[in-house]
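Chemist: here you go, sequence then predicted model.
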Amino acid sequence: MKRIDAHQHFWRLAERAGSWPPAELTAIYRDFLPQDLVPQLAAHGIDGTVLVQSMPSVADTEFLLHAAKASPFVLGVVGWVDLKAADAAWQIASLAEDSKLKGLRPMLQDLDDERWIDDPALKPAIEAMLLCGLSFDALVLPRHLPALLAFAQRYPALRIVIDHAAKPPIASGEHASWAADLRQLAALPQVYCKLSGMVTEAGLGWTLADLQPYASVVLEAFGPGRVIWGSDWPVVNLASDYAGWIEASARLIGGLSEQERAQVLGLNAIRFYHLD
């Protein structure tokens, strides 16, 4: 079985100029670089990863592309471009000259405007993404899902994956409105969902029973053919660790067939991100 970690990060604090993470998040307030992840991949039989941006800057994307070039296990990078910038199409085409760039991710969760993504002004950037064969990672909270639905309906040819299942409010146990909005997006065949980030939303002291209802919605709505597993390392360390999430996610998908588990744990990422 080919195993892909389709959501991990690298960063150097010295280059983040006060950006997230803050110092009080001691578990992740340090540099995280390729040599830190290699032992985890080896221990758990992970064949490759998708490296995802964590800061809204082209400089960060260039740093990730450089890291990917020096790290054979990084099969693809999801970067960042200001999709409403006047030169967004040019920036996208320029970055996409690097074959490791597989997608882009605006940090929608940090934007005050919930409808930012539902804007025709994005058309030149999205057309450039389509021309370059790039996908779209949606870093959203549940409140952003209606606007994301409108965006996805406008661009049916754009491959979209919802990061961390849209960060449902697992800690508070709320469920209904998130599930209804997620199911509407799942009805669109180009939309996928990542099984990742759940323990962080559940918080310290989480149990499998806390996660199960949310994972069940994701698997039922998208089916095993459109769910993509990721660790969200090192952010996962806020509430667990790599091994803990590996064990929990294995139990969450334990009811799937061997072929379905192979899809969730690697094949879907390879197809979605056009990984080599």
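Modeler: That came through, no problem.

Chemist: every contact and neighbour count from this point should use C-alpha atoms.
Modeler: Noted.

Chemist: show me where the stretch 51-200 of the chain has its helices.
Modeler: Using DSSP state H, counting those that start in this stretch, the helices of the stretch 51-200 of the chain run over residues 58-69, 88-95, 123-132, 145-154, 176-186, 198-202.

Chemist: out of those helices, which one sits most buried?
Modeler: Stretch with highest mean neighbour count among these: helix 198-202 (a mean of 24; mean count of other Cα atoms under 10 Å).

Chemist: mind listing what's buried in the helix or strand following that one?
Modeler: Following helix 198-202 in sequence order, the next helix or strand is helix 208-222 (DSSP states H and E). Buried residues in helix 208-222, counting neighbours by 16 or more other Cα atoms under 10 Å, are found at 210-212, 214-215, 217-219, 221-222.

Chemist: try this one side by side with the last:
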Amino acid sequence: MLDPIIDAHHHIWRQADQPWLQGPTVPRIFGPYDPIKRDYPIEEFLGDVEGTGVAGSVYVQTNWAPERAVEEVAFVTEAAERTGWPHAIVGFCNLFADDAADVLAAQAEFPLMRGVRQQLHWHENPQYRFAPGPNEMASPKFRDNLARLKDHGWLFELQVFAPQMEDAADLVDAFPNLTFVLEHAGMLEDDAPEAVERWRRGMARLAAFPNVATKLSGLGTFIHRNDPAHIATVTRETIAIFGAERCVWGSNFPIEKLWTDYGALVRSARDAVAPLGDADRKAVLHDNAVRLYRL
């Protein structure tokens, strides 16, 4: 019998709500994306996961216009009320904005809210950039608003590249009572030996803080394919650094649908954790997500 899985990172959307899916296709980390410039409703996601052993899921924000952050949570809540999926929501709030406290308070009215993601990743390669600078997380305004997440019992999903991890460690150190989930296993974007070693050092630096977990998601982002050997390598090294008790799995669907199907992605994830003992394997695939997202 297959171990049950929680998909701790997936998306649903209506194209009309996504500014980045409208107009001309522009270069992005995950390559050409015309096939997903369309609606991806919860019903299609449920069709994708059928028969894979996935028993629950966590929705993660999809870059609606910032002023519609509360509306995004309402949209996902409606899907959950209609279908029973997803089981938790990580929304967006602009933590650099003066009205962040009001946005967070409004989102707190939705019972599935569990956290916030604001993408802070910056890279020398302009195609890989999202934040305007490499250390926006040092902003006093950002930190003042980040502190408000603890009031709601929420976590923060941290998305940075390896060269930013020292600054991210400073951020984490300043908030010992807030849980951080490092997105996409630290976004290893280059297989050059020096890049891999820099990633390992940064991951170890963040793993030194007990309030940081990490997510084994988006592992096809930079190679644009479902590569079981690559997934197994990143999974093995990440678990060695963080421990099985602080790793969760996520599909990053429908982004990964650009190059694979959901069942194949799940098989790669299962194969990657197969060498673990029963308790550790179940922790990575299911139990840690239940704990972190209070499922």
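Modeler: Perfect, I can see it now. As the structure is a computational prediction, the values presented were derived from the model and not from experiment.

Chemist: okay if I get the helices of the stretch 51-200 of the first structure as CSV plus distance to residue 106 of the first structure?
Modeler: CSV is the format used below for the helices of the stretch 51-200 of the first structure (distance: least, Cα to Cα, whole Å):
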stretch, distance to residue 106 of the first structure
helix 58-69, 11
helix 88-95, 12
helix 123-132, 12
helix 145-154, 12
helix 176-186, 18
helix 198-202, 20
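
Chemist: how about residues contacting stretch 197-215 of the second structure?
Modeler: Residues from elsewhere that reach stretch 197-215 of the second structure (Cα atoms under 8 Å, 6 or more residues apart in numbering): 8, 162-163, 165-166, 168-169, 172-173, 176-186, 188, 238, 241-242, 246-250.

Chemist: OK, contacts around the residue sitting nearest the centre point of the first structure?
Modeler: Centroid check for the first structure by Cα atoms, centre = their mean gives residue 163 as the closest residue, at 3.9 Å. Listed by Cα under 8 Å, 6+ apart, the contact set of residue 163 of the first structure reads 137-140, 193-196.

Chemist: what do you get for residue 45 of the second structure?
Modeler: residue 12.

Chemist: helix, strand, or coil at the equivalent of it over in the first structure?
Modeler: By TM-score structural alignment, residue 45 of the second structure lines up with residue 37 in the first structure. Following DSSP: H, G, I helix; E, B strand; the rest coil, residue 37 of the first structure is assigned to helix.

Chemist: from residue 130 of the first structure, how far off is residue 37 of the first structure?
Modeler: Residue 37 of the first structure sits 31 Å away from residue 130 of the first structure, taking Cα to Cα, to the nearest Å as the criterion.

Chemist: and residue 185 of the first structure, by the same measure?
Modeler: 20 Å.

Chemist: then residue 88 of the first structure?
Modeler: Distance, residue 88 of the first structure to residue 130 of the first structure, by Cα to Cα: 13 Å.

Chemist: now stretch 279-293 of the second structure: buried residues?
Modeler: Buried, per 16+ other Cα under 10 Å, within stretch 279-293 of the second structure: 280-290, 292-293.

Chemist: and the residues you listed as TSV, adding distance to residue 91 of the second structure and secondary structure?
Modeler: TSV is the format used below for these (distance: Cα to Cα, whole Å; DSSP: H, G, I helix; E, B strand; the rest coil):
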residue	distance to residue 91 of the second structure	secondary structure
280	28	helix
281	28	helix
282	26	helix
283	24	helix
284	23	helix
285	22	helix
286	21	helix
287	22	helix
288	20	helix
289	16	helix
290	18	helix
292	15	helix
293	13	coil
